[in-house]
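Student: Take this sequence and fold it.
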Amino acid sequence: MTIIDGKATAAKIKEEIAQRVKDIVAAGGKRPHLAAVLVGHDGGSETYVRNKVLACQACGFESTLVRYEDDITEEELLQCVEKLNNDKDVDGFIVQLPLPKHINEQKIIEAIDYKKDVDGFHPINVGRMAIGLPCYISATPKGILELLRRYNVETSGKKCAILGRSNIVGKPMAQLMMQKQYGDATVVVLHSHSQNLKEECRQADIVIAAIGSPEFVTADMVKPGAVVIDVGTTRVPDASRKSGFRLSGDVKFDEVSKICNAITPVPGGVGPMTICMLMLNTLAAGERKYYP
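Tutor: As a prediction, the model looks like this:
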């Protein structure tokens, strides 16, 4: 059984990015610049954004953090987005989600210039991804593809079960895994209303769990020798930890790891790859790889 180490893989990719940035700068090119907009003081968002800033430093990027209190109006946030859209020094930017309830998240996402949308959430990037055109692919699905590639997991012609149908992971993952240029797999998407969920999951060669339900996937749901990718990161109470909680994946790791061929741990699996793929998207933005 192989542990698919996202932390080590992400560190390697960041080294590759940093070398590419050195080459660009040495040739007289511009250092990539990522901006992040953070609204309020959500603990998870604070951590994510801090890690993104640290990743920028590791990759040799310029980074800018724009902070607002959670009482910012939707109009003020839209003005910030427009300013970043027009800032020629900023290659790509993100607005960290979730946003306060009084702000329409979809309206903000659609206001971002799709050429700078390194999160890959704009409808134009989502649409281009769906039909296989060059674009920014959202970071978590992109990171999963990179892990499968770097660990030489055969996907072509295999059956892939995706648990979850979110816009951020489930849906784009299904689109990518079925496309010939990426997964070239036979894909089934399973969710809360799926019938025969266990049976469908058990037939899969690759299981990608992204439903946000701790330890939902048990050994009786996984075919022996399957590859299991655990996207879940739910905080569950744990009195033995100083923080009072621990991160739990969607897969019952102790059980499933005994029968599968390869598996991602939580933490240290998909999570580190997500931020790393944002860095790759920013590098692509700086090099005008997808959009001149």
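
Student: going forward, measure contacts and count neighbours with C-alpha atoms only.
Tutor: OK.

Student: And stretch 177-191, what's buried?
Tutor: 177-179, 182-190 (16 or more other Cα atoms under 10 Å).

Student: Show residues contacting that stretch.
Tutor: 132, 145, 155-165, 170, 174, 176, 197, 200, 211 (Cα atoms under 8 Å, 6 or more residues apart in numbering).

Student: Just those residues: which are in strands?
Tutor: In strands, defined here by DSSP state E, the members of the contacts of stretch 177-191 are 159-163.

Student: which of those residues count as buried?
Tutor: 159-163.

Student: One more, please, to line up against the first structure:
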Amino acid sequence: MILLDGKKTSEDIKTEITAQVSAMKSRGEKVPHLAAVIVGNDGASLTYVSSKVKACERVGFESTMVRLPSTTSETELLKKIHDLNADDDIDGFIVQLPLPDQIDTQKVLMAIDPSKDVDGFHPENFGKMALDMTTFIPATPFGILELLERYNVETKGKHTVVIGRSHIVGRPMSILMGRKGFPGNSTVTLTHSYTKNIAQITTQADIIITALGVPNYLKAEMVKDGAVVIDVGITRVADENSEKGYIITGDVDFENVSKKVSHITPVPGGVGPMTIAMLLKNTLLAREQRRK
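Tutor: A predicted model of the protein is given here:
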């Protein structure tokens, strides 16, 4: 069994980006600038955005965190997005989700300039991705592709089963794994909460990508020998024996499933670290596109 080490791979990517940024500086070019907008005081969101800022510092990017109170109106947030769209110093930015109830998330995502949408959530970028055009791929699916590529996991002609159909992971992964190229060229089955007899489908899969957020959902008997398993799930599960009072658990019963598979991602340390690394890669792409 080969562990798909997202922590190590993400560090490799950051080292590569650092070298590219150093080369940009030596040529007298402007370095990439990523901004992050966060509305409210959600602890998990604040931690995640802070880690993105630290990652920017690590690779030599400029970064800006825009913090707005939870009482921010939709109009006020849209005004801030308009300002970021118009700011030539900002190459890309993200709006951290979830947003407070008074704000229409879809309206906010639609307001972001597609050329600065480094999260890859704007319909224009999603459409380009579906048409195999150069664009920003959502960071988590982008990270999964990078892991498959760097570990040289064969995908051509394989049967890929995706569990979960979110716009952030499941749906884009179903498109990307079926595209022409590598990773891709696989036959994809997209499953969800209304799919009957999922275990019958997953036991036929060469590659399983699960993004449900249900701890230990994928059991060993649902996986065939030698399969590749990508666990995108990340859930806090109460644990009295942990200092924090909880442990981070994925969708996969790792202890038992890992004994059957050829490749598997751990949780934590698998897909999670790749998400931030690929956000940096998208920001670098945005800077290069703006320079051209």
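
Student: quick one on the thing from earlier: greatest separation within the buried ones among the ones in strands among the contacts of stretch 177-191 of structure 1: which pair is it?
Tutor: Using Cα to Cα, these span at most 13.1 Å, a distance reached by Lys159 and Leu163.

Student: anything in contact with each of these two?
Tutor: Contacts common to Lys159 of structure 1 and Leu163, judged by Cα under 8 Å, 6+ apart, are absent.

Student: what about Ser166 of structure 2, how many residues close to it?
Tutor: Look at Ser166 of structure 2: counted by other Cα atoms under 10 Å, it has 13 neighbours.

Student: Wasn't Met274 of structure 2 part of a strand?
Tutor: No: checked against DSSP: H, G, I helix; E, B strand; the rest coil, Met274 of structure 2 lies outside a strand; its state is helix.

Student: which residues touch the closest residue to Ile211 of structure 1 other than its chain neighbours?
Tutor: Closest residue to Ile211 of structure 1 apart from its sequence neighbours, by Cα to Cα, 6 or more residues apart in numbering: Gly164 at 4.7 Å. Listed by Cα under 8 Å, 6+ apart, the contact partners of Gly164 of structure 1 are 170-171, 189-191, 209-211.

Student: returning to what we had before: can I get the buried residues of stretch 177-191 of structure 1 in TSV with distance to Val270 of structure 1?
Tutor: Output for the buried residues of stretch 177-191 of structure 1, formatted as TSV (distance: Cα to Cα, whole Å):
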residue	distance to Val270 of structure 1
Met177	16
Met178	20
Gln179	21
Tyr182	18
Gly183	17
Asp184	21
Ala185	20
Thr186	22
Val187	20
Val188	20
Val189	19
Leu190	20
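
Student: Go through these and flag which are in helices.
Tutor: Counted as lying in helices by DSSP state H, out of the buried residues of stretch 177-191 of structure 1, are 177-178.

Student: quick one: which of the buried residues of stretch 177-191 of structure 1 is nearest Phe93 of structure 1?
Tutor: Using Cα to Cα, the buried residues of stretch 177-191 of structure 1 come closest to Phe93 of structure 1 at Tyr182, 25.5 Å.

Student: distance of the closest one from Gly225 of structure 1?
Tutor: Applying Cα to Cα, to the nearest Å, the value for Tyr182 of structure 1 to Gly225 of structure 1 is 22 Å.

Student: What about Phe253 of structure 1, how many residues nearby?
Tutor: When neighbours are counted by other Cα under 10 Å, Phe253 of structure 1 comes out with 20.

Student: residues in contact with it?
Tutor: Phe253 of structure 1 neighbours (Cα under 8 Å, 6+ apart): 215, 265.

Student: Which residue is the nearest non-sequential neighbour of Ile276 of structure 2?
Tutor: In space, Ile276 of structure 2 is closest to Lys52, 6.4 Å off (Cα to Cα, 6+ apart).

Student: Three-state assignment for that neighbour, please.
Tutor: helix.

Student: Tell me which residue of structure 1 matches up with Asp42 of structure 2.
Tutor: Aligned counterpart of Asp42 of structure 2 in structure 1: Asp42 (TM-score structural alignment).

Student: how much does the lengthiest helix in structure 1 stray from structure 2?
Tutor: If you go by DSSP H, structure 1 has its longest helix at helix 6-26. Taken over the aligned residues, the distance from helix 6-26 of structure 1 to structure 2 averages 0.4 Å (mean Cα distance after the TM-score superposition for structure 1).

Student: Pull out the buried positions in that helix.
Tutor: Those would be 6-7, 9-11, 13-14, 17-18, 21, 24, for helix 6-26 of structure 1 by 16+ other Cα under 10 Å.

Student: gap between Leu4 of structure 2 and Pro266 of structure 2?
Tutor: Applying Cα to Cα to Leu4 of structure 2 and Pro266 of structure 2 gives a distance of 7 Å.

Student: what about Val126 of structure 1, helix or strand, and which?
Tutor: Taking DSSP states H and E as the definition, Val126 of structure 1 sits inside helix 123-130.

Student: got the buried residues for stretch 35-54 of structure 1?
Tutor: 35-40, 45, 49, 52-53.

Student: As TSV, those with secondary structure and distance to Met279 of structure 1 would be great.
Tutor: As requested, the buried residues of stretch 35-54 of structure 1 are exported to TSV (DSSP: H, G, I helix; E, B strand; the rest coil; distance: Cα to Cα, whole Å):
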residue	secondary structure	distance to Met279 of structure 1
Ala35	strand	11
Ala36	strand	12
Val37	strand	16
Leu38	strand	17
Val39	strand	21
Gly40	coil	23
Ser45	helix	17
Val49	helix	13
Lys52	helix	8
Val53	helix	10
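
Student: export the residues you listed to a markdown table and tack on distance to Gly244 of structure 1?
Tutor: A markdown table is the format used below for these (distance: Cα to Cα, whole Å):
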| residue | distance to Gly244 of structure 1 |
| --- | --- |
| Ala35 | 32 |
| Ala36 | 29 |
| Val37 | 29 |
| Leu38 | 25 |
| Val39 | 25 |
| Gly40 | 23 |
| Ser45 | 19 |
| Val49 | 22 |
| Lys52 | 24 |
| Val53 | 26 |
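
Student: quick one: which of those residues is nearest to Ile103 of structure 1?
Tutor: Of the buried residues of stretch 35-54 of structure 1, the one sitting nearest to Ile103 of structure 1 (Cα to Cα) turns out to be Val39, at 10.5 Å.

Student: Nothing else from me, thank you.
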